[in-house]
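*Asks:* Output the structure for:
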Amino acid sequence: MPYSLSRAHKKIIRNIAFPIMAIVGLMICFVIALAVFLAQQQTADEIKREQNLARGMIDIRLSELAKIVNDYAFWDDAVSNLTKETNFEWAETNVGPTMKERYGVDAVFVLDPDGRTTYGMSNESRTQLPAAQIMTSGFDRILSERASRGSEATASGIALADGRPALVAVSPIRPYNGLVDETKDRRTILAFVDLLDDAELDRLSKVYRLPDLHIEEGGASATASVVVTTSDGRVPVRLAWTGDDPGKRLLEKLLPFLLALLAAFVILILFVFRQMTVLLRNLRKTEERASHDPLTGLLNRSVLMRKLEAMTDIKGQVTPHTLLYLDLDGFKAVNDRFGHEVGDMVLRTASHHIKAAVPDNASVYRLGGDEFAVLIAEDLDVSIIRSIGAQIIGAISLPMSVANQTVKVGATIGVSIAPKDGKAPLDLIRHADQALYMGKREGKGSIRFYIGVPSNSSRQKSQ
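*Replies:* Model (predicted):
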């Protein structure tokens, strides 16, 4: 049947080529998606590591501050100069402004057993302001936690100092060696404060490799951050920094290659599609040439044979159908008189007239020379077949104007009906041809049905 080769190739493309290309394309997209996911996961893991590092940074600094304050509080000289009466000169020299340079301590407070400030240093100078006025949220909680742990305990935590987050460590002043511990039940407290100001954050940023470490106010905008709270849990403090992005670096190296691979695949698909389109177009043209008559464009004898064969199923049952075999009357005379070019034009015109005269469910074939066939895949009444044949003869018999010439031809038709007149394609064609011969012999321009003409009859058609 026509275009069977094109349909076979289309089926291969649809059932094999397309699925393979789709699978390869999906695999490439999956690899790209997986690379993006792994890159994001790598960055997320790195941010999580940095967050743990930031929390550990605070804990380490608080531990350092607690050790420093404990060393200064656990000192006989501190007991002598800061508990009963405050020796301001000693305090200035030993626990005053020099603490900033030594240990990065921004503020120092000495609190008597009743919580009153007996000495204060802030911003490397002595201050008259009480600790309670400078130290707000979290400071009282640190003091109460220290008291709950016992008279020897040191405590640390986060509080606000002048409204800014600060790391605080407090320890009881007590004798180290040689002095009687007269303040065991009523301790004087030494407090060290490390403000998380820009200078301190810059130092921590360099030590812990957290670029642009700062305290972020409002909504989160930095690429990485962690929230800590003052020791009383009331004030959240968001430490933010520019987080490392190893996933981005991975994608910068890997993604161009994957995108190039995808682009190459797309180009390959377009190329394959183009080649397939050209192939199918060429196949269609080849099939057209193989299945159609090049002069008239009608289907040829080989297609008719396949069509007739298809009328019989695998069980040998034949679908009723009618075959009209027709021959042009007077064509040889026209061809001889006006030449082959005019003859070809007559054949083309006749083919158009035949196609216009037959019903929609009929197919028209040129068998060669001036012979044509009409196949109707239907069991028709004889009267209807005669009517169709008459329309064909009437259309062909009209005068034709070709190459500035008016010519006239006619047609004679032989009819065979399946399965009555035969089941095999060759039998039907032969019987229709024999009926045509009888029609030619008895009178041109007629329609003749097969009525059992002997198969060995030879015909010499009159032109």
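
*Asks:* can we go C-alpha only for contacts and neighbour counts from here?
*Replies:* Fine.

*Asks:* Just the helices from this structure, written as ranges.
*Replies:* 4-12, 18-73, 76-82, 88-94, 98-103, 131-134, 139-148, 198-208, 246-291, 301-310, 331-338, 340-357, 382-397, 425-442 (DSSP state H).

*Asks:* for those helices, which one ends up most surrounded?
*Replies:* For the helices of the chain, average neighbour numbers computed from mean count of other C-alpha atoms under 10 Å are highest in helix 425-442, which has a mean of 22.

*Asks:* and that one, what other elements does it pack with?
*Replies:* Applying 3 or more C-alpha pairs under 8 Å, 6 or more residues apart in numbering; DSSP states H and E, we find helix 425-442 packed against helix 301-310, strand 321-329, strand 410-418, strand 447-449.

*Asks:* Let me have those in CSV, extended by distance to Leu213.
*Replies:* CSV is the format used below for the helices and strands packed on helix 425-442 (distance: least, C-alpha to C-alpha, whole Å):
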stretch, distance to Leu213
helix 301-310, 84
strand 321-329, 91
strand 410-418, 95
strand 447-449, 104
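
*Asks:* Just the buried positions in stretch 120-127, please.
*Replies:* 120-122, 124, 126 (16 or more other C-alpha atoms under 10 Å).

*Asks:* what distance separates the start and the end of stretch 328-347?
*Replies:* One end of stretch 328-347 to the other measures 9 Å (C-alpha to C-alpha, to the nearest Å).

*Asks:* Next, the structure of the following sequence, for comparison with the previous one:
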Amino acid sequence: MRYEPVGHGSPPLQKAKGEAQAVEIRRLSKPFWITVIISAVSLMAFVSFLSWTLDRNSIRSSEHIFTAMLGDRSDHLADITLEYGYWNDAVENLVESFDMTWIRETFVDYMQEELQIDGIHLLDGNNQPKVHVVEGKVANTDLRVRYGPSMSVLIADARNTPQDEAPVPATGLVGNLETLYLASAVLLTSYTEDSDTSTDHVLVFARPINASVLADMAEKYHLPGLGLAQIPPAFWQAGYDIETVDRRHLGFFVWNPELAGFRMLPLLALGVLVVYLGMY
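*Replies:* Now for the predicted structure:
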């Protein structure tokens, strides 16, 4: 006589029970894994948004720095122009007389090397040039060819300042992407303790914005890859519109700011992956 073990069913019955339990476990676990997947996707979306937000802030901060830097350079050039244009010696040696020795000593031997001004131009009341100092030498030049139509607008703006008052320099960008300049023009004016006297002569100073200058700016203000471009900056780049004093749009200053979010994104993604692999 054979006896069946107490409390145990037959092997087929046990197998059926096991399969039923497995099916039930899979059925019960589906909501859990759906929740895990949704959570993972949501967390990655949040991490991506956080990275994008950090990068946008980095780009905006970099653009604010560039805007302030360009404004400081414009103000500095305007101050230099005013210093020389609102000066009795300048009126005496450029308007009342025309002293080439004074011009050479004042403009040729000093301006380019010390102040990085490589274009100095004096125009009379008819906008006819009286002297040009170009790259440290007295030379003939065509202002329209060198600076484009923007220079005429800059000179006209300088002439529109109030007469017999302290002059106000007109400053802005002139030229084109190949030969871009920051220029400032001022109406030559003399002064006494009681009054100012305007002349009809305009003095113009111009600083180039070339590859060498851009490289110095990039290093000093942490603007990697700073250059000039005709197309707008890509979404990972920062940019600044190049607009001349006559409202012509030439292109863009473009550079590659440091993007903290982009650098952090792989680490954040790896951290999320490790967490969910552990859960799995």
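
*Asks:* a markdown table please, covering the helices of structure 1 and showing distance to Arg187 of structure 1.
*Replies:* Formatted as a markdown table, the helices of structure 1 follow (distance: least, C-alpha to C-alpha, whole Å):
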| stretch | distance to Arg187 of structure 1 |
| --- | --- |
| helix 4-12 | 93 |
| helix 18-73 | 11 |
| helix 76-82 | 10 |
| helix 88-94 | 17 |
| helix 98-103 | 22 |
| helix 131-134 | 17 |
| helix 139-148 | 9 |
| helix 198-208 | 31 |
| helix 246-291 | 52 |
| helix 301-310 | 113 |
| helix 331-338 | 136 |
| helix 340-357 | 120 |
| helix 382-397 | 126 |
| helix 425-442 | 122 |
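
*Asks:* And those helices: which comes nearest Thr230 of structure 1?
*Replies:* Each of these has some distance to Thr230 of structure 1 by C-alpha to C-alpha; the shortest is helix 139-148, at 8.4 Å.

*Asks:* re the thing from before, so which of the helices of structure 1 comes closest to Val235 of structure 1?
*Replies:* Per C-alpha to C-alpha, nearest to Val235 of structure 1 of these: helix 139-148, 12.0 Å.

*Asks:* In structure 2, what stretch matches that closest one?
*Replies:* Alignment of helix 139-148 of structure 1 against structure 2: residues 151-160, by TM-score structural alignment.

*Asks:* again with stretch 291-304 of structure 1
*Replies:* Counting by TM-score structural alignment, stretch 291-304 of structure 1 falls onto no part of structure 2.

*Asks:* Next up, the contacts around the equivalent of Ile65 of structure 2 over in structure 1.
*Replies:* Alignment note (TM-score structural alignment): Ile65 of structure 2 maps to Leu53 of structure 1. Listed by C-alpha atoms under 8 Å, 6 or more residues apart in numbering, the contact partners of Leu53 of structure 1 are Tyr208.

*Asks:* One more: the one 10 residues further on?
*Replies:* Neighbour list for Ser63 of structure 1: Ser156 [criterion: C-alpha under 8 Å, 6+ apart].

*Asks:* Same check on Phe252 of structure 2?
*Replies:* Applying C-alpha under 8 Å, 6+ apart to Phe252 of structure 2 gives the contacts 228-233, 239-242.

*Asks:* Would you check which pair of those residues lies furthest apart?
*Replies:* Farthest pair in the contacts of Phe252 of structure 2, by C-alpha to C-alpha: Pro233 and Ile242, 12.3 Å.

*Asks:* Among those two, which residue is more densely surrounded?
*Replies:* When Pro233 of structure 2 and Ile242 are compared for neighbours, Ile242 comes out ahead with 21 against 18, by other C-alpha atoms under 10 Å.

*Asks:* Surely that one is in contact with His249?
*Replies:* Yes. Applying C-alpha atoms under 8 Å, one finds Ile242 of structure 2 in contact with His249, separated by 5.9 Å.

*Asks:* So which bits of stretch 114-132 of structure 2 are buried?
*Replies:* Within stretch 114-132 of structure 2, the residues that count as buried by 16+ other C-alpha under 10 Å are 117-124, 129, 131-132.

*Asks:* can you tell me what part of structure 1 it aligns to?
*Replies:* Mapped onto structure 1 using TM-score structural alignment, stretch 114-132 of structure 2 covers residues 102-120.

*Asks:* And the contacts of that stretch?
*Replies:* In contact with stretch 102-120 of structure 1 (C-alpha under 8 Å, 6+ apart) are residues 82-83, 86, 88, 91, 95-96, 99-100, 121-124, 126-131, 186-195.

*Asks:* again with stretch 127-136 of structure 1
*Replies:* 109, 116-117, 119-121, 159-163.

*Asks:* Span of stretch 213-231 of structure 2 from start to end?
*Replies:* Note: stretch 213-231 of structure 2 ends 21 Å apart using C-alpha to C-alpha.

*Asks:* What of stretch 116-135 of structure 2?
*Replies:* 9 Å.

*Asks:* for stretch 226-238 of structure 1, same thing?
*Replies:* Note: stretch 226-238 of structure 1 ends 6 Å apart using C-alpha to C-alpha.

*Asks:* Check stretch 250-269 of structure 2 too.
*Replies:* 41 Å.

*Asks:* again with stretch 234-241 of structure 2
*Replies:* Length of stretch 234-241 of structure 2, first residue to last, C-alpha to C-alpha: 14 Å.

*Asks:* re the thing from before, quick one: the buried residues of stretch 114-132 of structure 2 as CSV, columns for distance to Ala170 of structure 2 too.
*Replies:* Converted to CSV, those look like this (distance: C-alpha to C-alpha, whole Å):
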residue, distance to Ala170 of structure 2
Ile117, 16
Asp118, 18
Gly119, 16
Ile120, 15
His121, 14
Leu122, 15
Leu123, 15
Asp124, 17
Pro129, 18
Val131, 20
His132, 19
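
*Asks:* from these, which ones fall inside strands?
*Replies:* Among the buried residues of stretch 114-132 of structure 2, DSSP state E puts 119-123, 129, 131-132 in strands.

*Asks:* okay, now the equivalent of Arg207 of structure 2 over in structure 1: neighbour count?
*Replies:* Alignment note: Arg207 of structure 2 maps to Asp194 in structure 1; criterion TM-score structural alignment. Residues lying near Asp194 of structure 1 (other C-alpha under 10 Å) number 23.

*Asks:* quick one: contacts for Asp194 of structure 1?
*Replies:* Going by C-alpha under 8 Å, 6+ apart, Asp194 of structure 1 touches 104-107, 166-168.

*Asks:* hang on, the earlier thing: quick check, nearest of the contacts of Phe252 of structure 2 to Pro31 of structure 2?
*Replies:* Pro233 (45.3 Å).
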